[in-house]
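In: Turn this into a structure:
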Amino acid sequence: MEVLKAAGDREAAGHHVVHMEVGQPGAPAPRPVLAAARAALKDGRFRYTDALGIRALRERIAAHYGEAYGTEVAADRIAVTTGSSAGFNLAFLAAFDPGNRIALATPGYPAYRNLLGALGLEVVNIETSADSGYVMTPEMLVAAHERAPLAGVLIASPGNPTGTVMHPDALRTLVQTAERLGIRFISDEIYHGLVYAGIAETALKHARHAIVVNSFSKYYCMTGWRIGWMVLPEDLVRPIERIAQNLYISAPDISQRAAVAAFDATEELEAVKAGYAANRQLLLDKLPAIGFDDFFPVDGAFYVYASVRRFSNDSVDFTRRMLDEAGVAATPGPDFDRERGHAWMRFSFAGTGEDMAEAVARLGRWLG
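Out: This next block holds a predicted model:
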């Protein structure tokens, strides 16, 4: 967000900036979603809904699991949330007690760590590497649990900032290990649908007691609508409902009505994804020649997590200079990995193809 603000300041001063700092789709919400919202506006009456969401949306989300994964999920286990951010808050509040230890893979999304810390939960960072395929392994989880008992583990596949996708067998064995050890498993699946290499499998295939968090923000291009969902084990449905009633009553009525139509926009959304895939290929082809030849596998999402060691030992300073001198905004690594992030940065390729080509050209001139 600080990089975005600095980029906005440069634009206000008359400079053109290529934005690669924020993980936000460049495309608008799909046409069926906009049409459903317009139809709802004709009614003009928007109210509180049930805390778990309107029945039509919960049923449509449940049907999605059968269509996309061949997995049966009851609508009664679905909770509609104000984006995935509310989902993580609800999961942490309902599933854990202050002082509990929660394992996270690093590098990873910084809001997990920040939210857990704010709630009095202890974050246990588990470093990944090329040897593990840049994912947490059962052996890593067991070792962390043996040092001191873990109450939970949170996994994202595809991941942010890396875009790494866990192989289905790797996910299955990790889920089963967590269940055997009595560790609550939370699966961040908000980048499902945006996979270019491999398969993004839902944790629900392997564990009925997993908590799954998803969102309409990424694949469905609905960031500002603030709408997401959770799939819950039966024992957490009522606690989540009670907490949600107190935190925000319900997700926005109009966003819920519109989101029902998102599942009817596959053709349009796949065209948007094809644009991301073209951007991804452009960066994979061009970045190594510029000097960014060390990066995590770009399996999914819309990020390249690249090393800056060839140019700097301080990615915060490097990204600041890159913005000031080349007009390209990207995110430095310390947010994602406090120990090793100084050597890394994240490029988002969610923008237009023209922007990606311009970014590569600017970086080539700047570093050449």
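In: Please make it C-alpha for all contacts and neighbour counts, starting now.
Out: Will do.
In: Could you work out the end-to-end span of stretch 343-351 for me?
Out: 24 Å (Cα to Cα, to the nearest Å).
In: which residues touch that stretch?
Out: Here stretch 343-351 makes contact (Cα atoms under 8 Å, 6 or more residues apart in numbering) with 19-26, 161-162, 276, 279-280, 302-309, 312-315, 319, 330-334, 356.
In: If we use 6 Å, what do you get?
Out: 20-21, 23, 25-26, 279, 302-309, 313, 315, 330-333 (Cα atoms under 6 Å, 6 or more residues apart in numbering).
In: now stretch 65-81
Out: Taking Cα under 6 Å, 6+ apart as the rule, stretch 65-81 contacts 52-53, 58-59, 62, 87, 227-232, 251.
In: Could you pull out the strands in this protein for me?
Out: Using DSSP state E, the strands of the chain run over 18-19, 78-81, 101-106, 122-127, 152-156, 184-188, 211-215, 228-231, 303-307, 328-329, 331-332, 344-348.
In: so which of those gets nearest residue 288?
Out: When those are compared by Cα to Cα, strand 303-307 sits nearest residue 288, at 9.9 Å.
In: Can you name the residues in contact with that closest one?
Out: 162-163, 294-296, 343-349.
In: thinking again about what came up before, could you redo the strands of the chain as JSON lines and give each row distance to residue 271 and mean neighbour count?
Out: As requested, the strands of the chain are arranged in JSON lines below (distance: least, Cα to Cα, whole Å; neighbours: other Cα atoms under 10 Å):
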{"stretch": "strand 18-19", "distance to residue 271": "21", "mean neighbour count": "24"}
{"stretch": "strand 78-81", "distance to residue 271": "26", "mean neighbour count": "28"}
{"stretch": "strand 101-106", "distance to residue 271": "31", "mean neighbour count": "24"}
{"stretch": "strand 122-127", "distance to residue 271": "35", "mean neighbour count": "19"}
{"stretch": "strand 152-156", "distance to residue 271": "24", "mean neighbour count": "22"}
{"stretch": "strand 184-188", "distance to residue 271": "24", "mean neighbour count": "23"}
{"stretch": "strand 211-215", "distance to residue 271": "19", "mean neighbour count": "25"}
{"stretch": "strand 228-231", "distance to residue 271": "22", "mean neighbour count": "28"}
{"stretch": "strand 303-307", "distance to residue 271": "18", "mean neighbour count": "25"}
{"stretch": "strand 328-329", "distance to residue 271": "25", "mean neighbour count": "26"}
{"stretch": "strand 331-332", "distance to residue 271": "26", "mean neighbour count": "26"}
{"stretch": "strand 344-348", "distance to residue 271": "18", "mean neighbour count": "26"}
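In: Here is a second sequence; please produce its structure as well for comparison:
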Amino acid sequence: MPLKVGRGAEAPPFLVMDVISAANRRAAALPPGAPGILRMEVGQPGTGAPRGAAEAAIRALSAGAPMGYTEAFGRPSLRARIARHYAERYGAAVPEARVAVTVGASGAFPLAFLAAFDPGDAVAMAAPFYPPYANILTALGMRPLLLPCGPETRWQPTVAMLEALDPRPAGLILASPCNPAGTMLPPAEFAAIAAWCERAGIRLVSDEIYHGLTYGTVPETTAAAVSASAIVVNSFSKYFSMTGWRIGWLVLPEDLVRPVECLAQNLFISAPHVAQVAAEAAFDCGEELEANIARYRRARAGLLQALPRAGFDRLSPADGAFYLWADVGHLTNDSVAFCQRMLAEAGIAATPGVDFDRERGHRFLRFSYCGPEADMAEAPRRLAAWLGRPGPEGA
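Out: Presented below is the predicted three-dimensional model:
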């Protein structure tokens, strides 16, 4: 008799991970001296952890102290430092007791979803969206409710969209800056959505992992400053350039503190001890981190100028994060095949839009610009040559 396979095993793939694998294989197969693969698919900084963070970890390991379990919500000193961050950056009073250190943002989402929602609950989110939102919800028996968004709302949901929902969902995931479009909600619109959620009894989950990676077009807003019932998710992976350290955090409303703590105790025990030590030190590495942002800012500006001349002239505004969401409907109606050809023929890895929008993503792709600056400058030239366009120099 065949053995049962759980419904959680049916979660769809996160396609960008498949693109990463394909790009790795392509790079390994290149002959010596051949032009390398330009990596514009991956959403992780090209820089490593800030020096001060790495040195703090080295000191802790060299001291010989055991790196054992911490409290489920993390080291008290790190939780206090995160709380201080909210006061310094946003002027928001966040008690240390409401901060939970997690195994990256990826570990924070299932804790938040399990504590806030029940199987069968609908949770709304803008489309395009970060795929694991929907995939984690589905694996947990919850229902993603997609709100198709477009350039007219800057790829973000509106109160009018939410008002039109019937029945209303149990929750809303909001991301500002968002992945894949990199757009942000102006503070008044963000606050209006948060207030609507409170009135409607809908739990707001605010994904803020790209905070810090913004370019001055729209101010950052944290849900911790505008809603007492919202859940905030953040991470050291993006602004702090610590993806592989697997360290993130939650800011929780009072009613979910103990439920999330119990879940964390059972599911994860605690985030890695040494990563917590490094993360606390990363807050004091502002100069190095801001230098990283300056690199992204230059790459962003160069691509926004050069990509249209290379044939990619329908781009998202890119207020934050390090992504450009490109409408390539004039070039293809199959973004998966288009990205495969781009990798094979132009040596550029990008992510097909179907990863982020299953209905409309066949005509979109996502470019990431957090790789080496030289690669970001080279990409439009290669794309122009591939598409037979005059390119940046000939425009």
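In: can you list the contacts of strand 303-307 of the first structure in TSV and add distance to residue 107 of the first structure?
Out: Below are the contacts of strand 303-307 of the first structure laid out as TSV (distance: Cα to Cα, whole Å):
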residue	distance to residue 107 of the first structure
162	8
163	11
294	15
295	12
296	10
343	12
344	10
345	11
346	11
347	14
348	16
349	19
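In: Quick check: the two most widely separated of these?
Out: Farthest pair in the contacts of strand 303-307 of the first structure, by Cα to Cα: 343 and 349, 20.0 Å.
In: the more surrounded of those two?
Out: More crowded of residue 343 of the first structure and residue 349, by other Cα atoms under 10 Å: residue 349, with 29 against 22.
In: What is the aligned counterpart of that one in the second structure?
Out: Taking TM-score structural alignment, the alignment pairs residue 349 of the first structure with residue 369 from the second structure.
In: ok, now residue 257 of the first structure?
Out: So, by TM-score structural alignment, residue 257 of the first structure is matched to residue 277.
In: And residue 102 of the first structure, by the same measure?
Out: For residue 102 of the first structure, the residue aligned by TM-score structural alignment is residue 123.
In: Do me a favour and get the end-to-end distance for stretch 203-221 of the second structure?
Out: With Cα to Cα, one end of stretch 203-221 of the second structure sits 17 Å from the other.
In: Can you list the buried residues in that stretch?
Out: 203-215, 218, 220-221 (16 or more other Cα atoms under 10 Å).
In: for the residues you listed, which one is nearest residue 387 of the second structure?
Out: residue 215 (29.9 Å).
In: For that closest one, list the residues it contacts.
Out: By Cα under 6 Å, 6+ apart, the neighbours of residue 215 of the second structure are residue 319.
In: Can you tell me how far it is from residue 283 of the second structure?
Out: Distance from residue 215 of the second structure to residue 283 of the second structure, by Cα to Cα: 20 Å.
In: Likewise for residue 217 of the second structure?
Out: In terms of Cα to Cα, residue 217 of the second structure sits 24 Å off from residue 283 of the second structure.
In: Same check on residue 213 of the second structure?
Out: 15 Å.
In: ok, the alignment partner in the first structure of residue 268 of the second structure to residue 139 of the first structure distance?
Out: Under the alignment by TM-score structural alignment, residue 268 of the second structure pairs with residue 248 in the first structure. From residue 248 of the first structure across to residue 139 of the first structure, the span is 39 Å (Cα to Cα).
In: ok, those two, which is more surrounded?
Out: A count of neighbours by other Cα under 10 Å puts residue 248 above the other of residue 248 of the first structure and residue 139, at 14 against 11.
In: center of the first structure - which residue?
Out: Nearest to the geometric centre of the first structure sits residue 190, at 4.8 Å (Cα atoms, centre = their mean).
In: Which position in the second structure pairs with that one?
Out: Match for residue 190 of the first structure (TM-score structural alignment): residue 209.
In: Now for that match: which residues touch it?
Out: Neighbours of residue 209 of the second structure in contact, by Cα under 6 Å, 6+ apart: 234-235.
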